[in-house]
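Engineer: Attaching a predicted model along with its sequence, questions to come.
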Amino acid sequence: MRRKIPSLGALAAFEAAARHQSFTTAADELAVTQSAVCRQIATLEDFVGVKLFRRTRRGVVLTDAGINYSRRVRDRLDDVERDTLEVMARGGPGGSLELGVVPTFATQWLLPRLPDFHRQHPGITLHFAPRTRPFLFDDSTLHAAIYAGPAGWPGTESHFLMQEAMVAVASPALVPGQLKAQDLAGHTLLQASTRPHAWRQWFAAQGVVAPNDMAGPRMELFSMLAKAAVHGLGVALIPRLLIEDDLAAGRLRQVVPFEWISDRSYYLIYPQAPVQRQALQVFSQWLQAQAAPYRAAAAAGG
């Protein structure tokens, strides 16, 4: 049965014209004439039987139908482009995996370990997109996500990777010796805007009440907090697994000998009925192996 699908040329012309709200600019982008774009759009409108643009004195404007259709067409063309690039890049067995990741976790923990994955599985390409909150896989092109939270979310399956141990750290130049939790009252506490109560929970776990526990500069990412602490701007509360290199190199030091296990853990999440992708199974097994030492250390108490 013949599919009721417009020509790819017509869809590409429509997507470009919709994005730019201009036939002329779309023609420049596609390296064709403006009249060619007009013909493609007219052909598409005849095909679907709906006006997608309104012509005005100032140019063209999408109709309501055109707005909705352009969004869907853009997503489909993105999918086609991504699949085409994968075939061009691989030209053989292997595959690719689209992963949502917590940015700092990906930068500080995952990426340094990826050379090992690529040595073992050179035919698999990993693509990353930032994701910090639950989302619907059906509304994205992602196959899986590495998520930091209490657990998975509805419609997904989750594999536990590791707990999150939070430690108070600072530059050795700022805090040269060991302190007690109550001693931090005289220091600037760097705050994670995504974890506004983290310091309060850390103090409470030690039976300490600190009046300034929510005061201090706020920053969005743990990588920002780590850099600020390295430069002596204050004391930061950061998951140990994200600053292992800074601790080993002496750029940061743990200033209070206490680790607080937060209410967040790291999980690999994917839809309950995922597309059977060998790349996902391979990556999941490798990731579990990389996280195993952290689970073992937590089970041993440190």
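Structural biologist: Now that the structure is in, tell me what you want to look at.

Engineer: CA only for contacts and neighbour counts going forward, please
Structural biologist: Will do.

Engineer: any idea which helix or strand carries residue 266?
Structural biologist: Under the criterion of DSSP states H and E, residue 266 resides in strand 260-271.

Engineer: Can you name every helix or strand that that strand contacts?
Structural biologist: Other helices and strands packing on strand 260-271, by 3 or more CA pairs under 8 Å, 6 or more residues apart in numbering; DSSP states H and E, are strand 144-149, strand 156-170.

Engineer: Identify the residues contacting the first one?
Structural biologist: Residues outside strand 144-149 that contact it (CA atoms under 8 Å, 6 or more residues apart in numbering): 97-102, 131-133, 263-271, 280.

Engineer: Residues in contact with stretch 281-299: which ones?
Structural biologist: Residues contacting stretch 281-299 (CA under 8 Å, 6+ apart): 117, 161-163, 268.

Engineer: Helices of the stretch 101-250 of the chain, start to end?
Structural biologist: Under the criterion DSSP state H, counting those that start in this stretch, the stretch 101-250 of the chain contains helices at 103-105, 114-120, 198-204, 222-230, 244-249.

Engineer: Against that first model, consider the following:
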Amino acid sequence: MFAPRRFLPSISALMALEAVERLGSASAAAEELNLTQSAVSRQLKKIEEQMGVALVLRDGVKLALTPAGVDYVRQVRKALQQIAQASLKLKANPTGGSLDLAILPTFGMHWLAPRLKDFASRHPEVTVNLSTRLRPFDFASEGFHAAIHFGHRNWVGVEYLPLMREDVVAVGAPSLLAEAGTRAQDLARLPLLHLETRPDAWERWFAAQGVEALQPQGTLFDQFSTMAQAAAHGLGLALLPRYLAEKYLSSGDLALAHAGQGPNMGGYYLVWPKDQADAQPLATFRGWLEGQSEWPEG
């Protein structure tokens, strides 16, 4: 149920207030909004009268918001951004059917993105909007319809479509590996690169090779793609998903440091809120993505 009309100022008034708070003067706000300074001042006065609250502190040409005004603008700004985003989605797909998808950057770039052309050609009625998120989040507050999740089935309140189990390989620049031995324990003496979200990956990898528990130190990265580039330039060894490592191995920029199998780090899933399972754009995308899944049967 909507609030009474008296609590809903015009978009023009809200935009004027938001611009003044951000820019600090009516003249700067007027220039950005393509209005006159007096028009901005009228909008500010109008919203104060409508709310019955002083929102602006006036000191000559300079304007500042009251504490209540600052608080109000912070909430209003989010709403204005949501309206703008909704309008952009409508313009991008006037027939309806947008899907807001949170992706992991490397998996999204190297596994999902090359497949999206096929989805677009089969389902032109659905527009997929992609944004990066590195960790699980609250669907209710973020506003995404679905997300790509790595790990295990430990995201509360969602349903899962398995996409691919991750197979990690230890790789390094050929010049760096030329100085190392062939045994797993020899690699522990080389610089090791780490991913923020998997701080124990090397420790688990060495344990899987029968090497006593290590707590390796080294450079930390927040994304696989950056870490892969650093490894290719000889900064250290990296544990990379095979789907990402393959192009570097094929080009010769990286080489396998060891043939041993890595530990089971988890898998990639499409996840979505349980109460949104029947939304048509999501159902369409989920049905298509199921056909792209590389998860082993059984």
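Structural biologist: Perfect, I can see it now. These numbers were taken from a predicted model, which means no experiment stands behind them.

Engineer: re earlier: report the buried members of the contacts of strand 144-149 of structure 1.
Structural biologist: 97-102, 131-132, 265-271, 280 (16 or more other CA atoms under 10 Å).

Engineer: Throw the helices and strands packed on strand 260-271 of structure 1 into a markdown table and include distance to residue 48 of structure 1 and mean neighbour count, thanks.
Structural biologist: Below are those laid out as a markdown table (distance: least, CA to CA, whole Å; neighbours: other CA atoms under 10 Å):
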| stretch | distance to residue 48 of structure 1 | mean neighbour count |
| --- | --- | --- |
| strand 144-149 | 35 | 23 |
| strand 156-170 | 36 | 21 |
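
Engineer: So which of those is nearest residue 241 of structure 1?
Structural biologist: Ranking these by proximity to residue 241 of structure 1 (CA to CA) places strand 156-170 first, at 7.7 Å.

Engineer: what stretch of structure 2 does the closest one fall on?
Structural biologist: Residues 158-172 of structure 2 are where strand 156-170 of structure 1 lands when matched by TM-score structural alignment.

Engineer: So what's the gap between that stretch and the chain middle?
Structural biologist: Chain-centre distance of stretch 158-172 of structure 2: 17 Å, with CA atoms, centre = their mean, to the nearest Å.

Engineer: Most widely separated two among the buried ones among the contacts of strand 144-149 of structure 1?
Structural biologist: Using CA to CA, the pair of these lying farthest apart is 97 and 265, separated by 22.4 Å.

Engineer: follow-up on the earlier one: want to try TSV for the helices of the stretch 101-250 of structure 1, with mean neighbour count and distance to residue 299 of structure 1 as columns?
Structural biologist: Below are the helices of the stretch 101-250 of structure 1 laid out as TSV (neighbours: other CA atoms under 10 Å; distance: least, CA to CA, whole Å):
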stretch	mean neighbour count	distance to residue 299 of structure 1
helix 103-105	18	22
helix 114-120	13	25
helix 198-204	18	20
helix 222-230	21	25
helix 244-249	14	19
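
Engineer: in structure 2, which residue is closest to the centre?
Structural biologist: Centroid-nearest residue in structure 2, with CA atoms, centre = their mean: residue 132, separated by 1.6 Å.

Engineer: Show me what that one lines up with in structure 1.
Structural biologist: So, by TM-score structural alignment, residue 132 of structure 2 is matched to residue 130.

Engineer: Would you pull up how far stretch 59-77 of structure 2 lies from the middle of the chain?
Structural biologist: 30 Å.

Engineer: got it, and stretch 207-214 of structure 1?
Structural biologist: In terms of CA atoms, centre = their mean, the centre of stretch 207-214 of structure 1 is set 32 Å apart from its chain centre.

Engineer: got the end-to-end distance for that stretch?
Structural biologist: Across stretch 207-214 of structure 1, the terminal residues are separated by 16 Å (CA to CA, to the nearest Å).

Engineer: How about stretch 101-108 of structure 2?
Structural biologist: 10 Å.

Engineer: what range in structure 1 matches that stretch?
Structural biologist: Aligned by TM-score structural alignment, stretch 101-108 of structure 2 corresponds to residues 99-106 of structure 1.

Engineer: looking at it, residue 268 of structure 1 is touching residue 160, isn't it?
Structural biologist: Yes - between residue 268 of structure 1 and residue 160 there is a contact under CA atoms under 8 Å: 6.7 Å.

Engineer: residues touching the alignment partner in structure 2 of residue 25 of structure 1, list them.
Structural biologist: Correspondence of residue 25 of structure 1 to structure 2, assessed by TM-score structural alignment: residue 28. For residue 28 of structure 2, the contacting residues are residue 20, by CA under 8 Å, 6+ apart.

Engineer: switch to 7 Å and redo it
Structural biologist: Not one residue lies near residue 28 of structure 2 by CA atoms under 7 Å, 6 or more residues apart in numbering.

Engineer: what's the answer for residue 38 of structure 2, then?
Structural biologist: For residue 38 of structure 2, counting by CA under 7 Å, 6+ apart, there are no contacting residues.

Engineer: Look up how far residue 267 of structure 2 lies from it.
Structural biologist: Using CA to CA, residue 38 of structure 2 is found at 58 Å from residue 267 of structure 2.

Engineer: From the geometric centre of structure 1, which residue sits farthest away?
Structural biologist: The centre of structure 1 is farthest from one residue, residue 57, which by CA atoms, centre = their mean lies 42.7 Å away.

Engineer: Spell out, range by range, the strands that occur in structure 2.
Structural biologist: Taking DSSP state E as the criterion, structure 2 carries its strands at 56-59, 62-65, 98-103, 127-132, 146-151, 158-165, 168-172, 194-195, 220-221, 238-241, 255-256, 267-273.

Engineer: post-alignment, the helix ranked longest in structure 1 versus structure 2, mean distance?
Structural biologist: Of all segments of type helix in structure 1, defined using DSSP state H, the longest is helix 64-90. Taken over the aligned residues, the distance from helix 64-90 of structure 1 to structure 2 averages 2.0 Å (mean CA distance after the TM-score superposition for structure 1).

Engineer: can you give me the angle that helix makes with strand 124-130?
Structural biologist: Between helix 64-90 of structure 1 and strand 124-130, the angle comes out at 140 degrees (axes from the mean of the first three to the mean of the last three CA atoms, to 10 degrees).

Engineer: quick one on the thing from earlier: what's the straight distance from one end of the match of strand 156-170 of structure 1 to the other?
Structural biologist: OK, stretch 158-172 of structure 2 end separation, CA to CA: 37 Å.
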